[in-house]
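Colleague: Provide a 3D model corresponding to the input given below.
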Amino acid sequence: MLGIGVTALVLNACSQKDCEPTAAAAPMATKENVKPIQWKLVTTWPKNFPGLGTAPERFAKDVERMSNGRLKIKVFGGGELVPPLEVFDAVSQGTAQAGHGAAYYWKGKVPAAQFFATVPFGLTAQEYNGWMHYGGGLALWRETYKPFGLVPYAAGNTGVQMGGWFNKEINSLSDLEGLKMRIPGLGGEVLQRAGGTPVNLPGGEIFTALQTGTIDATEWVGPYNDLATGLHKVAKFYYYPGWHEPGTALELIVNEKALKALPEDLQAIVEVAARAANQDMLDEYTARNNVALTELVDQHGVQVKRFPDDVIKALHKISDEVVAEIAGQDEMAKKVYDSFVEFRDRVVPYHELSEKAYIDARAQ
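Modeller: This is a model prediction of the structure:
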């Protein structure tokens, strides 16, 4: 009875004019009453390639679903709209509103970009995400891309990769001399210092290049992607660990003008969908790599080998020198490098007591 009395008082206090609907009470935007915004997203990956290529597709679906169809994104695989290694320029120039790839592909025009993909003997995926979202990495990344009119987001991580595919055994550092190997980013710089020849190729060209002898060896990602690419058909030895890519991050880059033209809620949806894609990819690789490796070994006879300790030690020494030198040649790269090293030096001692100590204990 008390509720009925209160309701009556409210209705009596409200005149007909006061109680009429206002503009503020307009219905929520829906697919039926708002024309959707259309975006193009270009990638460096083959269309729907497992993991790497499906991540931007999931991102686009998440954005459309969360926005109730107000923002629709059409995904183009590498070469469908622009060549794979021209994604950065295409989004910067507005040919597409967004892109998905790996930051080390742009090292020729943005030396600092390499640090936002992966650093040899650097951060793992978990450590990278900590630096990116709570250690200042993302702010530096956006500062780096600002002159190009781009806003970057972390949008995927493969975890620790494999060391690569070879048709000869690697028993010493001298076996890398004269080796033509598909290996991008800072890892390629290290290989060059060790006497090899790094080659930067998009994923869709690797198999043919190795098959025809254009390259002698290649790294790609890990068992899940390498099996799908068929690299076991053109190479005999599969090496680990992936010293060159300990936690490779993928990026979503968005044209800054296109992003700012969106309402705030759609901007937030893009951000949250990218964050979801970032975690989802790592989850998928963690689940699928072990299954794919078993198939490579048991069904295809792949020989899995570990790089000799002296090779790893030599590559580590070279890596430290190369990374520091590159940082010293570019002001922005130096700024990013200093932040990266500061975070690494803080997080590694703790992980020695936590992650690594636990994994060592579990193995006993």
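
Colleague: only C-alpha atoms for contact and neighbour calcs from this point on.
Modeller: OK.

Colleague: all strands of the stretch 1-150 of the chain, in order?
Modeller: 37-43, 71-76, 98-101, 150-157 (DSSP state E, counting those that start in this stretch).

Colleague: what is the second one packed up against?
Modeller: Looking back up the chat, that one is strand 71-76. On a contact count with 3 or more Cα pairs under 8 Å, 6 or more residues apart in numbering; DSSP states H and E, strand 71-76 meets strand 37-43, helix 54-66.

Colleague: these: which one's closest to Tyr104?
Modeller: Closest to Tyr104 of the helices and strands packed on strand 71-76, according to Cα to Cα: strand 37-43, at 14.0 Å.

Colleague: and the angle from the closest one to helix 54-66?
Modeller: 170 degrees (axes from the mean of the first three to the mean of the last three Cα atoms, to 10 degrees).

Colleague: now strand 37-43 against strand 71-76, angle please.
Modeller: Strand 37-43 and strand 71-76 meet at an angle of 30 degrees, taking the same axes, to 10 degrees as the criterion.

Colleague: point out the most buried one among the strands of the stretch 1-150 of the chain.
Modeller: Sort the strands of the stretch 1-150 of the chain by mean neighbour count, taking mean count of other Cα atoms under 10 Å, and strand 98-101 sits at the top with a mean of 29.

Colleague: list the helices and strands that one packs on?
Modeller: Strand 98-101 packs on strand 37-43, helix 87-93, strand 249-255, going by 3+ Cα pairs under 8 Å, 6+ apart.

Colleague: please give me the structure for this one as well, since I'd like to look at both together:
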Amino acid sequence: MHKLLPGVLLLAGIVQAQSWNMATPYPPGNFHTQNIQQFAREVEEATGGRLRITVHPGGSLFPHPQILPAVRNGQIQMGEVLMSLLANEFPIFNLDAIPFVATGYEEARRLYQAQRPEVERWLGQRGMVLLYAVPWPPQGLYTRRPVNSAQDLRGLRFRAYNPATARMAELLGMTPVQVEAADIPQAFATGIVEAMVTSAATGVDSQAWDFTRYFYDVKAWIPKNMVVVGRRALEGLSPQDREALLQAARRAEERGWRLSQEQEERAMQTLASRGMQVVRPSPQLLADLRRVGETMVLEWQRQAGAQGVQVYRRYLGR
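Modeller: The predicted model follows:
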């Protein structure tokens, strides 16, 4: 009996250790993915190897739209998604993707604080827990030719990545085409799209200088990614390991916000160094885009109802 005891103890240790899978749609070099990789390393270290998180970047495990359902169904334990991708399911997710609602990081943080209680409630009702959220750098306009007003955009095929960008395209007289970040170069190369609004960071990821010439720094909005975990997986951890995970998530959130701000300037410098024209938008183009934003805010408030209006007022401090 005594000879078997070490093996029994070893087996118990093996049973306690957990290996989780996490899916993200963004490539390994993206700052969101790198932040997640550091989060995973910190969790493994803090738990003494009892919890190992394998990160699957670039949509390699699930396409972007399937990541949250996979967490909800227990196929994977964790996932990262763009919050505004879920706008059709819950309008609160869409508020950070409406043009000119929040254009700076201080505004973006206030908006996140206003959204977070409702986001946590929605996820909780579906068996998931919000771990943290990190913003993208402000969104800019990429085109192949100069654009001085909304009139110059009419008729273009425009890359949409959520309901808000699709609606913006419609209001500007463009044709929205749904294209995920990983497919941007191919979409431009084949003529599926001719313009897009996205961050300078995504422009670097997709090597936008190969297919566009102009980046207009309109700072239209600051969307966020959120990292979620299945409640059953979280509750399956020991209290000690659960707290280690939550602590690492808090650090990842703060680190991610800092990385986003650092990334903005660095990415724009990279675009310029690769031959792109990084320019300020004309007053007319900004005015045209702001009018679209005002229309979309009104539409959003009607769609989101009293709950949404309350969140928006909370953000505005009213």
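
Colleague: if we can go back for a sec, could you dump the strands of the stretch 1-150 of structure 1 into a markdown table and include distance to Val304 of structure 1?
Modeller: Converted to a markdown table, the strands of the stretch 1-150 of structure 1 look like this (distance: least, Cα to Cα, whole Å):
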| stretch | distance to Val304 of structure 1 |
| --- | --- |
| strand 37-43 | 31 |
| strand 71-76 | 35 |
| strand 98-101 | 28 |
| strand 150-157 | 23 |
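
Colleague: tell me which of the helices and strands packed on strand 98-101 of structure 1 lies nearest to Gln126 of structure 1.
Modeller: If we rank those by Cα to Cα, the stretch that ends up nearest is strand 249-255, at 10.5 Å.

Colleague: against structure 2, where does the next helix or strand after the closest one fall?
Modeller: Per DSSP states H and E, strand 249-255 of structure 1 leads on to helix 256-260 as the next helix or strand towards the C-terminus. The aligned range for helix 256-260 of structure 1 in structure 2 is 231-235, by TM-score structural alignment.

Colleague: so which residues make contact with that stretch?
Modeller: Defining contact as Cα atoms under 8 Å, 6 or more residues apart in numbering, one finds that stretch 231-235 of structure 2 is touched by Gln77, Gly124, Gly127, Met128, Val129, Arg242.

Colleague: could you find the closest non-adjacent residue to the last one?
Modeller: So the one you mean is Arg242 of structure 2. Excluding its sequence neighbours, the residue lying closest to Arg242 of structure 2 (Cα to Cα, 6 or more residues apart in numbering) is Leu234, at 6.5 Å.

Colleague: in structure 1, what stretch matches stretch 85-93 of structure 2?
Modeller: The aligned range for stretch 85-93 of structure 2 is 105-113, by TM-score structural alignment.

Colleague: end-to-end on the matching stretch?
Modeller: End-to-end distance of stretch 105-113 of structure 1 (Cα to Cα, to the nearest Å): 8 Å.

Colleague: again, but for stretch 95-102 of structure 1
Modeller: End-to-end distance for stretch 95-102 of structure 1: 19 Å, by Cα to Cα.

Colleague: ok now that stretch, how far from the chain's centre?
Modeller: Distance of stretch 95-102 of structure 1 from the chain centroid (Cα atoms, centre = their mean, to the nearest Å) equals 12 Å.

Colleague: what do you get for stretch 352-364 of structure 1?
Modeller: 27 Å.

Colleague: my guess is Val197 of structure 2 contacts Tyr142. True?
Modeller: Yes. Taking contacts as Cα atoms under 8 Å, Val197 of structure 2 lies within contact range of Tyr142: 6.1 Å.

Colleague: these two - which one has more neighbours?
Modeller: Higher neighbour count among Val197 of structure 2 and Tyr142: Tyr142, with 29 against 26, using other Cα atoms under 10 Å.

Colleague: what do we get in structure 1 for that one?
Modeller: Correspondence of Tyr142 of structure 2 to structure 1, assessed by TM-score structural alignment: Trp165.

Colleague: one more: Asn73 of structure 2?
Modeller: Using TM-score structural alignment, Asn73 of structure 2 pairs with Gln93 in structure 1.

Colleague: how close does Val323 of structure 1 get to Leu201 of structure 1?
Modeller: Separation of Val323 of structure 1 from Leu201 of structure 1 (Cα to Cα): 21 Å.

Colleague: which of those two has more neighbours?
Modeller: Neighbours were counted for Val323 of structure 1 and for Leu201 using other Cα under 10 Å; Val323 has more, 21 against 18.

Colleague: quick one, helices of structure 2?
Modeller: 5-16, 31-46, 64-72, 105-124, 163-171, 184-189, 200-205, 231-235, 239-273, 283-316 (DSSP state H).
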